[in-house]
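J.: Got a predicted structure here, sequence first:
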Amino acid sequence: MRSTMEPTGRPRVVMLVDNTVDGDSRVQKAARAMADYGWDVHLIGRSTTPAPEEYALGAATVHRLPLEAVPARKSLLDRAMRLRFPLMYKNNGLADVVQRDVGISKTEEVQRSFAPGARARGVLPRPMRDLAGKVRRRFLQTRVRQTRAGFRWRGRRTHGRLQTFDAAMWKALAGNGAWRRLDPTPLRYDVTYGPLIEALRPALVHAHDYRMIGVGARAVARARSRGERVRLLYDAHEFVPGITNPAGSRWLASQTLYEREYFKCADAVVTVSEPLADLLVAEHGLAERPAVVLNTPPRTPSAAPAPGVRAACGLPAETPLAVYCGGAAEPRGLHTLVGTLALLPDLHVALVINTLDSPYVQGLVATAEAAGAADRLHLMGYVPYAELPAFLASADVGVHPLRRGPVNHEVALSTKFFEFLQARIPVVVSDVRAMSEAVADMGIGESFASEDTADLARALTAVLVAPETYRKPYTDPDLLDRYTWEAQAEHYETLYHRLLD
């Protein structure tokens, strides 16, 4: 049996991603498609187990590696926290262990007082041991309290002036290279993935998303230093300066500087939407506009109405059913969709989501219960991406209530938008720019004011009253063919040949 590391006679492509591959439909589709085109594709991702993993994904090979550690970098905020709370433990997990130890110590003291037959003899008299135990417990509890207070204090200042100053100081000292001091996480991927990339000796490194651009650029530089001819393709999945993250301004500054340092190392850039391509040109002063590969689903032979989400909900054909698929988090605006259950008494809502028991999802359930509509909210787990359009097709409308404001929301043409399209169901989206414009241009649905439950109810009513108006554009086969993964993957194939021929 041939080793996956041996040359195959075909040009070898190494794709890089910073996740576990599972759940990343774009990366999976890219690896499968380019392997089907005849490239020798190896996809490297992160493992959640201590041992490396390898498996086939279609004709591609997936390698998952456990991340190596690199020295952590303390921020000014971390140092200020330790000065203010000098007795705190390094994390809350350790404080939990110590708190349990305090409880054990207290139990031992109670035993000595009230279970004399079980007393353990010692050198010190019992009163002295009890006193020493009390002193020790009081000290440990002080440390536990400082730990809790310290991390609360830090959490309130994640987006504060000290973090901003910290980032500005390192940027002034080290320029784009300041990310090494602010957040060296990319170096973990570099030391983990680098040896395997070198062993695979690719002709092309395809770096997916911003965290991989530096890993790919450094691997390509090392290969070129050995006299190898290697190209780098950067697949920009989002606009990094526009990322919203609870880690704060220091973290965001680090990611932005990191991408900026390596951006122009790429021999070509591809991205996920036309508006994002425009932003990348403006942000990085690109002479050549990035190619666009939309994150569309694979071609489906039909959008048969059953079995599917309607059957999973146990609903008859005449019951109005709205569906959402994707991540369940507050920025996705699912609370706005669930809120319409109180305004539309016949409507059922199905959420095909990544988690069924998070605090946010529990809040959605509570909202439905408060409206007396718990039986009209249906929660279910993810469906494989290749099956999803057919699964969604029995719904009356697909809804994406994404919150307005963040740049990446405004420029997104999300996967679920195209999954609704391939399911041939009407689409209702919030008034984020790219998707609301696409819905209006195609004539396949309505948009509503973000986080306005009443306006979403209006848009849903318009679609449910006249569904054929919004389904009519799907009778044009060119519309559906243009937005399939098979059509989009041709852009990758063109880019690969341009870089390597």
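T.: Nice, I can see it.
J.: Could you use CA atoms for every contact and neighbour count after this?
T.: Will do.
J.: Show the subsequent helix or strand relative to the helix or strand harbouring Arg154.
T.: Assigned by DSSP states H and E, Arg154 belongs to helix 126-155. Following helix 126-155 in sequence order, the next helix or strand is helix 161-174 (DSSP H and E).
J.: Pull the distance from that next one to the chain's centre.
T.: 27 Å (CA atoms, centre = their mean, to the nearest Å).
J.: One more: stretch 378-387?
T.: Per CA atoms, centre = their mean, the centroid offset for stretch 378-387 relative to its chain is 17 Å.
J.: Would you mark the buried spots in it?
T.: 378-380, 383, 385 (16 or more other CA atoms under 10 Å).
J.: Take this one as well and set it beside the first:
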Amino acid sequence: MLTDDVQIDRRILLEAESLICQGNEVILLAMSDGGDRAFETIGNVKVERVSGNELPYSEMVVLKVFNLYFKFIAFAFSFINAISQIIANRISSKIGRILFFLSRKTNSAFVLLGYKLRSTLILLHKRLRKLSTHERFILQRALFYRPDILHAHDLPQLKVAAYASNKFKIPLVYDAHELYPEIASLLPVQKRKLSSLEQKYIKRANAVITVNSYIADEMCQRYKIAKPTVLLNATNQPEYFDNAKKYDLFRNELNIEPHKKVILFQGWMSKQRGLQNLVRALAAMPNEIVLVFMGYGEAKSELLDIAIDLGCVERVYFKDAVPQSELLYWTASADIGVIPYQAIDLNNYLCSPNKLFEFIQAGLPILANDLPYLREVVFGEGFGVVSSLDSPEEYAEGLLTLLDESYYQKCKEQLSLKREKYSWREQEHTLFEVYDSLTHAT
């Protein structure tokens, strides 16, 4: 498996663990976090960390050869210079100066030739590979393990995985976690380049997986491929999680009074996720409603400033992100989960975020923006309320609807009845079917 992740996505680890339980060995090549650990084990998954600046072994050999070449030239120049000096002392100084001049010219010519050869060979190597330095190193590490199947997680790893797949004539799985070329933070030129790259290399994949049917349909239409297999971003409850228990970790740690209702946003606090209006909505709602943000992000200071300006700062709490193994216990300690993703790009519009499945497994009624997949699950399954979350008023209306005792209990009942449908235990069978089709084909 190949990923550009440093903080490895839950989906990747769950897929790897499932394949390991089926008797496979999984090696995950992931990006380095800047530490000194090149190898680690996460659960049962073997992880090799790679940085973005290593050179492939073949290029390192070339560089070493040329370093030896330059050392030889330096030695030869020193030797010739010494001989010239000896001759100059024994015969006329004019001849010595001529020999010294010729030795310098010869040395310069050899050095220049060496540099040109070195540059030409490395440029030729790059053009033949058509891969960046980082991609060539990833290719080298992937080939080192001599895999039977390659699994590329998201678009940044698709190209190098396609090269490795072709090199060993082995199946390639492309796992698109999102509609990558449509991410809003990308420049138009980057979007065009990534879309072209995906168009070219997706057809080399033996199987394509993505996270929901809407993205699958879009990829099918866009790239003229068979509809990708849908594998949801589902998760499982921890082993000792108790559905009947009321967890109170937020109330205990943040000193929130027992009677207050906790509204939770968890994940990255981006300025583009509509969180500002969520805080503004709080100011117009009853005092027993409080808001907890759990995670990190650049919007934190802005959210705090809004709460101060509106006089509701004592009802807004921040909690650092917690390990994945603890997450659901914290999630279940809230009363309502909010998914406010705004339709700022096609990728967000078609999203099915991890937090949706975390809320489901924690039994948390959900307020979500009215986006296609969120509407299908949250409203369609009776897990909560979807609304066009474009203003504080819409947030407030949605939350108050959800907090109605009768409506709230109906949502809790539906979550209890249907949560297994959205568990990883149910989803992993789809992954096994994909892999079975590849192994039978080979």
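T.: Okay, I see it. No experiment lies behind these values; they were computed from the predicted model shown.
J.: Looking at the buried residues of stretch 378-387 of structure 1, which are in strands?
T.: Using DSSP state E, 378-380 are the members of the buried residues of stretch 378-387 of structure 1 that sit in strands.
J.: still on that earlier bit, turn the buried residues of stretch 378-387 of structure 1 into JSON lines, columns for distance to Tyr258 of structure 1.
T.: JSON lines is the format used below for these (distance: CA to CA, whole Å):
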{"residue": "His378", "distance to Tyr258 of structure 1": "42"}
{"residue": "Leu379", "distance to Tyr258 of structure 1": "39"}
{"residue": "Met380", "distance to Tyr258 of structure 1": "38"}
{"residue": "Val383", "distance to Tyr258 of structure 1": "35"}
{"residue": "Tyr385", "distance to Tyr258 of structure 1": "31"}
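J.: Can you list the buried residues in the helix holding Arg154 of structure 1?
T.: For helix 126-155 of structure 1, by 16+ other CA under 10 Å, it's 126, 130, 133-134, 137, 140-141, 143-148, 150-151.
J.: what span of structure 2 lines up against it?
T.: Using TM-score structural alignment, helix 126-155 of structure 1 lines up with nothing in structure 2.
J.: And that helix, what does it pack against?
T.: Helices and strands touching helix 126-155 of structure 1, by 3 or more CA pairs under 8 Å, 6 or more residues apart in numbering; DSSP states H and E, are helix 76-84, helix 92-114.
J.: got a markdown table for those helices, with distance to Leu173 of structure 1 and mean neighbour count too?
T.: Output for those, formatted as a markdown table (distance: least, CA to CA, whole Å; neighbours: other CA atoms under 10 Å):
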| stretch | distance to Leu173 of structure 1 | mean neighbour count |
| --- | --- | --- |
| helix 76-84 | 15 | 15 |
| helix 92-114 | 33 | 15 |
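J.: Reformat those helices as TSV; add distance to His208 of structure 1.
T.: Listed next are these as TSV, based on distance: least, CA to CA, whole Å:
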stretch	distance to His208 of structure 1
helix 76-84	31
helix 92-114	33
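J.: Gly248 of structure 1 is nearest to which of those helices?
T.: In terms of CA to CA, the element of those nearest to Gly248 of structure 1 is helix 76-84, at 11.5 Å.
J.: Provide the aligned range in structure 2 for that closest one.
T.: The aligned range for helix 76-84 of structure 1 is empty, by TM-score structural alignment.
J.: now swap in stretch 30-37 of structure 1 and tell me
T.: The aligned range for stretch 30-37 of structure 1 is 15-22, by TM-score structural alignment.
J.: which residues sit against the matching stretch?
T.: 25-26, 43-45, 428, 431-432 (CA atoms under 8 Å, 6 or more residues apart in numbering).
J.: and with 7 Å instead?
T.: In this structure, residues lying in contact with stretch 15-22 of structure 2 by CA atoms under 7 Å, 6 or more residues apart in numbering are 26, 44-45, 428.
J.: just stretch 337-348 of structure 2 next, same as before
T.: Counting by CA under 7 Å, 6+ apart, 178-179, 182-184, 263-265, 273-275, 349, 359, 364-369, 389 sit against stretch 337-348 of structure 2.
J.: swap in stretch 250-270 of structure 2?
T.: So stretch 250-270 of structure 2 is contacted by 288-300, 330, 333-338 (CA under 7 Å, 6+ apart).
J.: Buried residues in the match of stretch 30-37 of structure 1, which are they?
T.: By neighbour count on 16+ other CA under 10 Å, the buried set for stretch 15-22 of structure 2 is 15-19.
J.: Distance to Ala441 of structure 2 for those - can I get that in TSV?
T.: Supplementary listing: these in TSV, determined by distance: CA to CA, whole Å:
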residue	distance to Ala441 of structure 2
Glu15	21
Ala16	21
Glu17	23
Ser18	21
Leu19	18
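J.: Go through these and flag which are in helices.
T.: 15-19 (DSSP state H).
J.: Pick the one among the residues you listed closest to Thr235 of structure 2.
T.: Glu15 (10.4 Å).
J.: Map Val279 of structure 2 onto structure 1.
T.: Match for Val279 of structure 2 (TM-score structural alignment): Val338.
J.: meant to ask about Pro171 of structure 2, not that
T.: The alignment partner of Pro171 of structure 2 in structure 1, by TM-score structural alignment, is Arg231.
J.: picking up where we left off before, mind checking how far the match of Val279 of structure 2 is from Leu344 of structure 1?
T.: Look at Val338 of structure 1 and Leu344 of structure 1: by CA to CA, to the nearest Å, they are 10 Å apart.
J.: Equivalent analysis for Arg79 of structure 1, please.
T.: Taking CA to CA, one finds Arg79 of structure 1 at 53 Å from Leu344 of structure 1.
J.: and if you look at Tyr37 of structure 1?
T.: 48 Å.
J.: One more: Val411 of structure 1?
T.: Applying CA to CA to Val411 of structure 1 and Leu344 of structure 1 gives a distance of 30 Å.
J.: For these two, indicate the residue with more neighbours.
T.: Val411 (22 against 15; other CA atoms under 10 Å).
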